[in-house]
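A.B. asks: Structure for the following, please:
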Amino acid sequence: MSSKHLQTQLIHTDYSAPEGFATFPSAIHHASTVLFKNVAAMRSGDWKEKNAYTYGLHGTPTTFTLEARLAEIEGGAHCLLAPSGLAAIAMVDFALLKTGDDVLLPDNVYNPNRELGKWLSADFGITARYYDPLIGAGIAELIQPNTKLIWTEAPGSVSMEVPDLRAICAAAKARGVLVALDNTWSAGLALRGFDMGVDIIMQALTKYQSGGSDVLMGALITRDRALHDRLSMAHMRLGMGVGADDAYLVLRGLPTMKLRFEAHDASARKVAGWLKARPEITKVLHPAFEDCPGHEHWKRDFTGAGGLFSVLFDAKYTEEQTDRFVDSLKLFKIGYSWGGANSLCVPYRIQAMRRNWKDAGTLVRFNIGLEDPADLIADIEQALAAL
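C.D. replies: Model (predicted):
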């Protein structure tokens, strides 16, 4: 019988569960405070080396496991987790850029990344310039002595142009400039970014890795240890961390990710092919289709396409009419993001988003979920009648 008072017994126990428990799911380790065996262990642990546990913010077995698995999927060596994809993007910028530096972003970049670029320019003295996503080797002419980072997105998550990553990376390496890739569209499954010459891969794990439309998380993956260390310092200084329960949800989604991605891909091609024959639609912006800008790069570098694509409505339809089309959909819900089981649809004012956009007509982006594609086509057909 314990000699401790009841209140103390409620906090301190001599019991330890027996070792040897094994299951398929990874264990969930909740922690802010991490306990050390003794003072020597406390002083010898190095959070940067990940050879010991020092504080919950710097990792637990749950987050270390997720980082290792994400690095394996991308063919990388190191991984850092962030509370969202945008947080991961910001971590790259604050790790690698300082006042007087220059960063290049594609004109079709994820809009929060564009807004972050504007903020860097307005408040931090870092110039952010935007380039044609199909510029390829021509980006060499834009690289200045103070250019430190080039962002890429393959493809653009709204207008779907597929860049020539190999050419951009070759031009950047010749001038000693780092290249970061937003590889969320392919989930690291259909594009091997490091093989293209990319230095940093960003993933929004909110999408296919989770698959449940219920997690916000991002990741940065690298091969180079010195670059990883620079990102790690920003990770620490900005206080980036993710909860164990969210990390577990992403780990739970990984075993089925490839199967889900392929199902999204197959259904999306069916729906996109049907839309291509509709008179209301002037363009289907799907990288696997030959007339999508940059298709030749997709064909050379990618092995799949996932569930996200966009279309352009005939310019004779007003914004009011295309809004009515979106509102009339029943299976498709209105919402951002992709990679979940439920299909989504969002109209964009693309002419206001892009500097040199030449096409007229409303752009509407579809995320094809895991519903039967025949039902999705029927839903689109009845909504087109509302035009």
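
A.B. asks: can we go C-alpha only for contacts and neighbour counts from here?
C.D. replies: OK.

A.B. asks: For the stretch 151-300 of the chain, which segments count as helices?
C.D. replies: Taking DSSP state H, counting those that start in this stretch to define them, one finds helices in the stretch 151-300 of the chain at 165-174, 193-196, 225-237, 244-276, 295-301.

A.B. asks: Of all these, which one is nearest Ala41?
C.D. replies: Closest approach to Ala41 among these is made by helix 225-237 (20.5 Å; C-alpha to C-alpha).

A.B. asks: To check against the first, give me the structure of this:
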Amino acid sequence: MSSKSSSQGLATRLVKGGTSPVFEGGRAVNPPIVRASTVLFESMDALEDARHRRNNERMFTYGARGNPTGFALEDVVAQLEGGYRTRLFPTGLAAISMVFMAFVRPGDHVLIADCVYQPLRHFVDTFLRPWGIEVTYFRADGSDLAQQMRPATKLVYVECPGSLVYEMCDLPALAEIAHRHGALLVADNTWGSGMQYRPLVLGADVSVMAATKYLGGHSDVMMGTLTTTQDAWQPVATMCDAQGVAVSPDDAYLVLRGTRTLAARLAMHERHALEVAHWLVAHPAVARVYCPALADDPGHALWKRDCTGTNGLISFEFAKADPAAAARFVDSLDLFGIGASWGGFESLATVAKVANTRTCVDWSNAGPIVRLHIGLEDPRDLIDDLSQAFARIGDGL
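C.D. replies: Below is the predicted model:
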């Protein structure tokens, strides 16, 4: 302690002490959690220089513009996605919303794949359309995209594989169509996590993910990510700064920690899910298993060409059952939690109401569909649980 600080009052020492700890030795494996709203500079010149540069460079200038813990996660996600830069958001839906606020204006036309995450449809109805942005849905496989393009089309939004039943699309072909008409291609890559699927490498301009899912991996943190090519970056950066978009450094740390085991966890999810999927394929009560990694899936060839693996998500359709049978089946499970999210270490089950989330293809004649997320439990135990659930609903099939 300096002689100057020793002469200061206790209240002053409590405020000023311990703000710059000095230690000898090595460094921590992970970056520290930097909790900060105010950021201090050595001089007014340094402050003004940082303010001048921060619109084009990533600078630590104020908490609402990001923090070093978040910056570390941004770098990891940008590498994972094969993109230029990444911004972080409090939720996956917030990242999706930013896509439209950054790139679309009243009078523009947007094309959205029929298989997208259902809350995006709610965003379309509550924000985009009331604000004068026209939206058209196209088939999940993209087969009608070229016919739907207009001079006013500014953005094409896909989710591949699609929500709930995992339709594949030919993303490079869709990118070519979009770019030929002067539109951006945006992909929801939550299923792919940057490990199994990389939309930016396949031709997309923007990729969004719910880091809440596999990147976090432990069902205890909410976050979204948005990664772009270099050409598409500036509108995102400008709009994020204008809106003060930032995430908690504690949340960023949790997701960053989750990424360290992402490859190992996904390998287990894939192995376990495929074991369960093949068991379901052979079950007499099952009409179809939805998983693009299965050889008879309609999107298998595209999955094999564009993906490097699958994850824990599979859905199955009952061969014959009354509409309430799916709910009774889920209620009969013991090891599967009942929940709408996925991507954590635990197995989950829910009823997939596909007919309610599609407008281009009629799913009303499909049997009841259950979506499973296969976690890290022993797959033999999960199969036993599924087997007893089939048996318990018995005559309902």
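
A.B. asks: Distance to Lys207 of structure 1 added to the helices of the stretch 151-300 of structure 1, as a markdown table?
C.D. replies: Below are the helices of the stretch 151-300 of structure 1 laid out as a markdown table (distance: least, C-alpha to C-alpha, whole Å):
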| stretch | distance to Lys207 of structure 1 |
| --- | --- |
| helix 165-174 | 22 |
| helix 193-196 | 18 |
| helix 225-237 | 22 |
| helix 244-276 | 10 |
| helix 295-301 | 20 |
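
A.B. asks: List just the one of the ones you listed that sits closest to Tyr208 of structure 1.
C.D. replies: Checking the helices of the stretch 151-300 of structure 1 against Tyr208 of structure 1 by C-alpha to C-alpha gives helix 244-276 as the closest, at 6.3 Å.

A.B. asks: what span of structure 2 lines up against the closest one?
C.D. replies: Alignment of helix 244-276 of structure 1 against structure 2: residues 249-281, by TM-score structural alignment.

A.B. asks: what comes up buried for the matching stretch?
C.D. replies: For stretch 249-281 of structure 2, burial by neighbour count (16 or more other C-alpha atoms under 10 Å) applies to 249-259, 262, 265-274, 276-277, 280-281.

A.B. asks: Quick one, which of the helices of the stretch 151-300 of structure 1 gets closest to Leu370 of structure 1.
C.D. replies: With C-alpha to C-alpha, the closest approach to Leu370 of structure 1 among the helices of the stretch 151-300 of structure 1 belongs to helix 244-276: 6.2 Å.

A.B. asks: how far apart are that closest one and its match in structure 2?
C.D. replies: Once the two models are superposed, helix 244-276 of structure 1 sits on average 0.7 Å from its counterpart in structure 2 (mean C-alpha distance after the TM-score superposition for structure 1).

A.B. asks: Now find how far off-centre that helix is within its chain.
C.D. replies: Using C-alpha atoms, centre = their mean, to the nearest Å, the mean C-alpha position of helix 244-276 of structure 1 is found 14 Å from that of the whole chain.

A.B. asks: which secondary structure elements does that helix contact?
C.D. replies: Counting by 3 or more C-alpha pairs under 8 Å, 6 or more residues apart in numbering; DSSP states H and E, the packing neighbours recorded for helix 244-276 of structure 1 are helix 61-74, strand 281-285, strand 308-313, helix 373-384.

A.B. asks: So what touches stretch 103-113 of structure 2?
C.D. replies: Outside of stretch 103-113 of structure 2, the residues within contact range by C-alpha atoms under 8 Å, 6 or more residues apart in numbering are 131-140, 142, 148-150, 152-159, 235-236.

A.B. asks: What range does that stretch cover in structure 1?
C.D. replies: Aligned using TM-score structural alignment, stretch 103-113 of structure 2 spans residues 96-106 in structure 1.
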